[in-house]
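A.B. asks: dropping the sequence and predicted coords here.
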Amino acid sequence: MKILVIEDEPKLGSFICAGLTQNGHVCDHITDGASGLEALMVNSYDLVLLDLMLPGMNGFDVLKNLQSFGKQVPVIILSALSDTENVIKGLDLGAIDYLRKPFELDELLARVRTVQRRNSGQQTAKLRFEDLEMDLYTREVTRAGKAIALSNREFALLEFLLNNANRVVTKTQILEKVWDINFDPGSNVIEVHLYQLRKKIDKDSDNPLIHTVIGRGYTVKGQLH
């Protein structure tokens, strides 16, 4: 998933992003509410991790603005404001979860996985497509029972393609969901990653799954189980 962390403590924000990246997510870190809201208006995110005590625009104001603009994105609040009143206020403003600081990274990752499962519409942690199986938790990928080693970026790219199986996705859509806001859209990095992923997934197979649709984008063709 592509996740935005709005947290004004640089070390904590970097720690959270490092943990998310190690688990295959794409993470952007912003340290103030106004800039975070701006990023949400111009980029597509699957999840926001939001501190409440932010400089300038606080977390509650970010939630209020998301509501007023009709922006639909899951938000998990991360805050030291742990009294019941603030928890209720945050949830009433649209947050889906509230994690009190300090917290363990494993607990945060578990809550992120819950959102990931909900976003993908999967009742299990596995995606099965033709003879390919992808475990979203253990991050293991196999095809015809043979293990395939993928980088974090390749894993995220494959997950995005499978969640859009039999639909053409454009380079812009891949950019929005799999790369961070600092990515140069003029580079050929996406094409290179797709080439490497295709070599790994379709190697030695008579049934290639990943296809280029000239002038439109990319797709995986087959049956999602």
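C.D. replies: Nice, I can see it.
A.B. asks: contacts, neighbours, all on C-alpha from now
C.D. replies: Noted.
A.B. asks: which elements pack onto the lengthiest helix in the chain?
C.D. replies: In the chain, taking DSSP state H as the definition, the longest helix is helix 105-120. Here helix 105-120 touches helix 10-22, going by 3 or more C-alpha pairs under 8 Å, 6 or more residues apart in numbering; DSSP states H and E.
A.B. asks: quick one: buried residues of the helix it packs on?
C.D. replies: 13-14, 16-17, 19-21 (16 or more other C-alpha atoms under 10 Å).
A.B. asks: hold the first one in mind and look at this next one:
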Amino acid sequence: MRFLLAEDERSLSRALVAILQRDGYIVDTAYDGEQALTLLSTGNYDGVVLDIMMPKLDGIQVLKHLRDRGDRTPVLLLTAKSEIDDKVLGLDSGANDYLTKPFSTRELLARVRAMTRGQSASNDSVLQFGNISLDRTTFSLSSPTGSFRLANKEFAMLELLLCNAGHPITSQRFLERVWQEDAEAEVVLIYISYLQKKLDALHADVCIQATEPDSYILEGCP
């Protein structure tokens, strides 16, 4: 499962990312409310862990924007506040759950599991295009002729391509979504090559094509 963690305190963000990744989640990070909304509009997430006290837009504002546009992604709110009014406001704004800092690792993971219970069994857990399918719970890329278990970055790139099949994705978007750190555009081309070789080995009827400017698109093979 893929999560967005929006937390402006970077040391806490790093700790939470490590906790979630150890439990098998893929985690993207945002450090302010505007960045969180941008990622939520371009990504495809199974859940959001959202701090209330953030710069630019606070967590409640992000949550309201999310719900106003019809996005029902499960949201767990984090806050240092314990007042009942803040909890009620968060839940009334569309949050699925609420966790007050400080909290234990076990409680965080239990809340995340409860919030997303049933998500992995939904139809959205398998993405399909042409004769290939990508299982988001096992990272397996399959076709009628076989399957591969993808590495984390391969999975994240193919997931983005499948969620936007027929539409070009820029190298910069791949770098921001998959690497989230200083990396050269050449690394995107290398991983595109890895994925295309796996698609070829599976006799896929879809291909990853390079387009201008510096973009890639998943479409039916010519």
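C.D. replies: Cool, got the structure. If you're wondering where the values come from, they're calculated on a predicted model, not measured in any experiment.
A.B. asks: where does the TM-score land?
C.D. replies: The TM-score (TM-score structural alignment, normalised by the length of structure 2) is 0.68; 204 aligned residues with a C-alpha RMSD of 3.9 Å.
A.B. asks: save the buried residues of helix 10-22 of structure 1 as CSV, and put in distance to residue 153 of structure 1 too.
C.D. replies: Shown next, in CSV, are those (distance: C-alpha to C-alpha, whole Å):
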residue, distance to residue 153 of structure 1
13, 20
14, 18
16, 18
17, 14
19, 14
20, 12
21, 9
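A.B. asks: which parts of the longest helix of structure 1 are buried?
C.D. replies: Per 16+ other C-alpha under 10 Å, helix 105-120 of structure 1 contains these buried residues: 108, 112-113, 115-117, 120.
A.B. asks: what's next to that helix, contact-wise?
C.D. replies: The contact list for helix 105-120 of structure 1 (C-alpha atoms under 8 Å, 6 or more residues apart in numbering) reads 1, 16, 19-20, 46-47, 74, 99, 123-125, 137, 163.
A.B. asks: show me where structure 1 has helices.
C.D. replies: According to DSSP H, the helices that structure 1 contains are 10-22, 33-42, 59-68, 84-92, 105-120, 152-163, 171-178, 189-202.
A.B. asks: show me what the fourth one is packed up against.
C.D. replies: For helix 84-92 of structure 1, the helices and strands in contact under the criterion 3+ C-alpha pairs under 8 Å, 6+ apart are strand 97-100.
A.B. asks: which strands and helices sit next to the strand it packs on?
C.D. replies: Strand 97-100 of structure 1 packs on strand 75-79, helix 84-92, going by 3+ C-alpha pairs under 8 Å, 6+ apart.
A.B. asks: how about JSON lines for these, with mean neighbour count and distance to residue 159 of structure 1 added?
C.D. replies: Below are these laid out as JSON lines (neighbours: other C-alpha atoms under 10 Å; distance: least, C-alpha to C-alpha, whole Å):
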{"stretch": "strand 75-79", "mean neighbour count": "24", "distance to residue 159 of structure 1": "21"}
{"stretch": "helix 84-92", "mean neighbour count": "14", "distance to residue 159 of structure 1": "29"}
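A.B. asks: dump these to CSV, plus distance to residue 37 of structure 1.
C.D. replies: Shown next, in CSV, are these (distance: least, C-alpha to C-alpha, whole Å):
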stretch, distance to residue 37 of structure 1
strand 75-79, 12
helix 84-92, 16
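A.B. asks: distance of residue 115 of structure 1 from residue 97 of structure 1?
C.D. replies: Separation of residue 115 of structure 1 from residue 97 of structure 1 (C-alpha to C-alpha, to the nearest Å): 10 Å.
A.B. asks: I'd say residue 200 of structure 1 and residue 151 touch.
C.D. replies: No - the criterion here is C-alpha atoms under 8 Å, and residue 200 of structure 1 misses it with residue 151 at 10.9 Å.
A.B. asks: those two: who's more crowded?
C.D. replies: A count of neighbours by other C-alpha atoms under 10 Å puts residue 200 above the other of residue 200 of structure 1 and residue 151, at 15 against 12.
A.B. asks: that one corresponds to which position in structure 2?
C.D. replies: Under the alignment (TM-score structural alignment), residue 200 of structure 1 pairs with residue 198 in structure 2.
A.B. asks: same check on residue 219 of structure 1?
C.D. replies: Residue 219 of structure 1 maps onto residue 217 in structure 2, by TM-score structural alignment.
A.B. asks: what's the neighbour count on residue 94 of structure 2?
C.D. replies: 19.
A.B. asks: residue 65 of structure 2 versus that one, what's the distance?
C.D. replies: 10 Å.
A.B. asks: need the residues touching each of these two.
C.D. replies: With the criterion set as C-alpha under 8 Å, 6+ apart, the contacts of residue 94 of structure 2 and residue 65 do not overlap.
A.B. asks: how about residue 138 of structure 2, nearest residue that isn't a chain neighbour?
C.D. replies: residue 149 (7.4 Å; C-alpha to C-alpha, 6 or more residues apart in numbering).
A.B. asks: mind checking how far the one you found is from residue 195 of structure 2?
C.D. replies: Distance from residue 149 of structure 2 to residue 195 of structure 2, by C-alpha to C-alpha: 11 Å.
A.B. asks: for the closest residue in space to residue 125 of structure 1 that isn't next to it in sequence, what are its contacts?
C.D. replies: Among residues not flanking residue 125 of structure 1 along the chain, residue 136 sits closest, at 5.3 Å (C-alpha to C-alpha, 6+ apart). Residue 136 of structure 1 makes contact with 125-127, according to C-alpha under 8 Å, 6+ apart.
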